[in-house]
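In: Got a predicted structure here, sequence first:
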Amino acid sequence: MSSTLGSSIGKKLLMSISGLFLILFLIVHLTVNSLLLVPDGGDLFNAGAHFMATNPAIRVIEPLLAIGFLVHIIYGVKLTLENRKARGPARYASGKKTTGVTWASQNMLVLGITVAAFLVLHIANFWVKMKLTGDPLLEHTTVDIAGVPTEVENAYALVNATFGYLWIVVVYVIGAVGLAIHLSHGFWSAFQTIGFSNLKWRKRLSVLGNIFAWIIGIGFSSIAVLQYLFYQPN
């Protein structure tokens, strides 16, 4: 078992499984974040954030998610370095780009580093404050959840204030675009590695992956931009 996971195929399999797990997280995360655009003063977003913070299933998934990120990053770096070492000087020999190979697939390490930097900023701005240090903006507010007035942290106030800084919005847009390009290759590649691919499905997954990738990228970046332009207090 350990020899299998240590092989190139085993590492690619771990990359694919962890990547698909993280794709599910992105779908859930974007769905909750889209509530930031509901013009109700943040009540619906605060209710969604409260549900995510107090749901027992989410508490179990959260450490698994952290492990998934670490596995994906570590094995991504390992595979990239091993592939470069295996190619050696041959990759510089012709000076021509390999035909049929996308820019994203040739630059997954750079894209991965961009996404990782974006993730660190996200964790520092939100997760650390919500889970560890606290913040004055998180002062409790009351929202209606299924007809019951419920006291929750004002996560909306923290997010809204953070997206009031133009440089943070710019970094988020860059990170979201990097994530989209990363996903445009990673989506179909993950399915191919686990065996769900052939000539016909390779083309379909490539198209589906591009659509999904840019929905995610445009979704996250547009939320930040719209918060900066239209949702800041006067």
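Out: Nice, thanks for sending it over.
In: rest of the way, CA atoms for contacts and neighbours
Out: Will do.
In: what's the offset of the helix or strand harbouring Ser18 from the middle of its chain?
Out: For Ser18, the host element (DSSP states H and E) is helix 8-33. Centre-to-centre, helix 8-33 and its host chain are 9 Å apart (C-alpha atoms, centre = their mean, to the nearest Å).
In: and Gly178, how many residues sit next to it?
Out: Residues contacting Gly178 under the criterion other C-alpha atoms under 10 Å number 24.
In: Let me see the contact set for it.
Out: 111-112, 114-115, 217 (C-alpha atoms under 8 Å, 6 or more residues apart in numbering).
In: and those residues, which two are the farthest apart?
Out: Gly112 and Gly217 (14.2 Å; C-alpha to C-alpha).
In: hmm, back to that, scan the contacts of Gly178 and report the most crowded one.
Out: Counting by other C-alpha under 10 Å, top hit in those: Gly217 with 23 neighbours.
In: contacting residues around that one?
Out: Taking C-alpha under 8 Å, 6+ apart, we find Gly217 in contact with 176-180.
In: now, which of the residues you listed lie within helices?
Out: Here DSSP state H is the test, and the contacts of Gly217 give 176-180 as lying in helices.
In: Now do the strands in the chain.
Out: Using DSSP state E, the strands of the chain run over 141-145, 148-152.
In: For Arg91, see how far away the closest residue to Ile168 other than its chain neighbours is.
Out: Nearest non-adjacent residue to Ile168, counting by C-alpha to C-alpha, 6 or more residues apart in numbering: Thr162, 7.3 Å away. Using C-alpha to C-alpha, to the nearest Å, Thr162 is found at 43 Å from Arg91.
In: okay, now the one to match up with it:
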Amino acid sequence: MSEFKQTLNSSLGKKLVMALTGLFLCTFIIVHLSGNLSLFKHDNGQAFNAYAHFMTHFPPIKVVSYLLYLSIAVHSVYALVLTVKNRKARPIAYASQSKSPASWSSKNMGLLGSVLLLFIVIHMKDFWFNYHDFAGNSTVTYKEYKTDLTTGKQISAIDLPAGEYEYAVYTEGTTEVMIAKDLNKTVEIAFKQWWYVAFYVLAMIAVSFHLLHGFQSAFQTLGWTHRKYTPVVQFIGTWFFAVIIPIGFALMPVVYFFCR
């Protein structure tokens, strides 16, 4: 046990934990983006609100969520420790600096991570914390949706008056009724503020540069390198994690601000 603890406390051990938690967070953002894409549906937020309820009430997902929070905390703390240690070990900057984006991102992972941590805290406060209503002052209201089961078309989407409601899905003849917390409305209100949209887009730029280096670095740290597969990892890290995913997230506030 002492050897295991010693390994975790070493620089290599911290980098290994960083790599594993980082890859776990990469899988999460894929799932998160997949669910958030329902925001682009023109259904008054019905699909997104159903997704939000599922993600916060399905037991296996809740367990994964706690692992996610732990991973964010561990990843952030270890990143801070390693950054401080590296700064102390090399107090004087290099005389010449590489101009490549990958080199810049690798040398500024601490800055990029700080921006992302700030974004995560604000994002969770405005949406996750508000949705769960831990403090009893949630601004999330409820909405009732009615869908014609024979055509699959939405009949109505009505804001419910203040009161006590529970998530429910039931049928009335050929009509399906869904009552759910309207997190979509909270998203719409947040994304109508230009400064929030600007900060969100800035955070996604930070995500892009962070993953541009972090995804490939995780495989190198774990020793999962091979001349045959490394180019594939680099391609996925660059085009999928550093381009497609950040753009997908950034489009949400932009579309809501200009088109909704």
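Out: Okay, I see it. As the structure is a prediction and not an experimental result, all values here were calculated from the model.
In: which residue numbers in structure 2 go with the helix holding Ser18 of structure 1?
Out: Taken onto structure 2 by TM-score structural alignment, helix 8-33 of structure 1 occupies residues 11-36 there.
In: mean shift between the matching stretch and structure 1?
Out: Following the fit onto structure 1, the mean deviation recorded for stretch 11-36 of structure 2 is 0.6 Å by mean C-alpha distance after the TM-score superposition for structure 1.
In: Using neighbour counts, pick out the buried residues of that stretch.
Out: Neighbour-count burial for stretch 11-36 of structure 2 flags 13-23, 25-26, 35-36 (criterion: 16 or more other C-alpha atoms under 10 Å).
In: try stretch 73-93 of structure 2
Out: Buried residues in stretch 73-93 of structure 2 (16+ other C-alpha under 10 Å): 74-76, 78-80, 82-83.
In: where do the helices sit along the stretch 1-150 of structure 2?
Out: All helices of the stretch 1-150 of structure 2, identified by DSSP state H, counting those that start in this stretch, fall at 2-9, 11-36, 46-57, 59-89, 101-107, 109-123, 130-132.
In: can you put the ones you listed in a markdown table and add distance to Gly223 of structure 2?
Out: Shown next, in a markdown table, are those (distance: least, C-alpha to C-alpha, whole Å):
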| stretch | distance to Gly223 of structure 2 |
| --- | --- |
| helix 2-9 | 16 |
| helix 11-36 | 10 |
| helix 46-57 | 34 |
| helix 59-89 | 19 |
| helix 101-107 | 18 |
| helix 109-123 | 20 |
| helix 130-132 | 40 |
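In: Nearest to Phe235 of structure 2, out of the ones you listed?
Out: helix 101-107 (13.1 Å).
In: If you count neighbours, what's buried in the closest one?
Out: Judged by neighbour count (16+ other C-alpha under 10 Å), helix 101-107 of structure 2 contains these buried residues: 102, 105-106.
In: what's the spacing between the residue nearest the centre of structure 1 and Leu179 of structure 1?
Out: Centroid-nearest residue in structure 1, with C-alpha atoms, centre = their mean: Leu26, separated by 5.2 Å. Taking C-alpha to C-alpha as the measure, Leu26 of structure 1 falls 10 Å from Leu179 of structure 1.
In: now swap in Arg87 of structure 1 and tell me
Out: Computed as C-alpha to C-alpha, the Arg87 of structure 1 to Leu179 of structure 1 distance reads 26 Å.
In: Gly100 of structure 1 too?
Out: Taking C-alpha to C-alpha as the measure, Gly100 of structure 1 and Leu179 of structure 1 are separated by 22 Å.
In: which of these two has more neighbours?
Out: The neighbour comparison of Gly100 of structure 1 against Leu179 (other C-alpha under 10 Å) goes to Leu179, with 24 against 6.
In: which position in structure 2 aligns with that one?
Out: Counting by TM-score structural alignment, Leu179 of structure 1 corresponds to Val207 in structure 2.
In: Pretty sure its match sits against Leu116.
Out: Yes. Between Val207 of structure 2 and Leu116 there is a contact at 7.0 Å, judged by C-alpha atoms under 8 Å.
In: Give me the aligned partner of Gly209 of structure 1 over in structure 2.
Out: In structure 2, the residue paired with Gly209 of structure 1 is Gly237, using TM-score structural alignment.
In: need the contact list for its match.
Out: The neighbours of Gly237 of structure 2, taking C-alpha under 8 Å, 6+ apart as the test, are 211-213, 215-216.
In: So His226 of structure 2 versus Gln234 of structure 2, what's the distance?
Out: According to C-alpha to C-alpha, His226 of structure 2 stands 12 Å off from Gln234 of structure 2.
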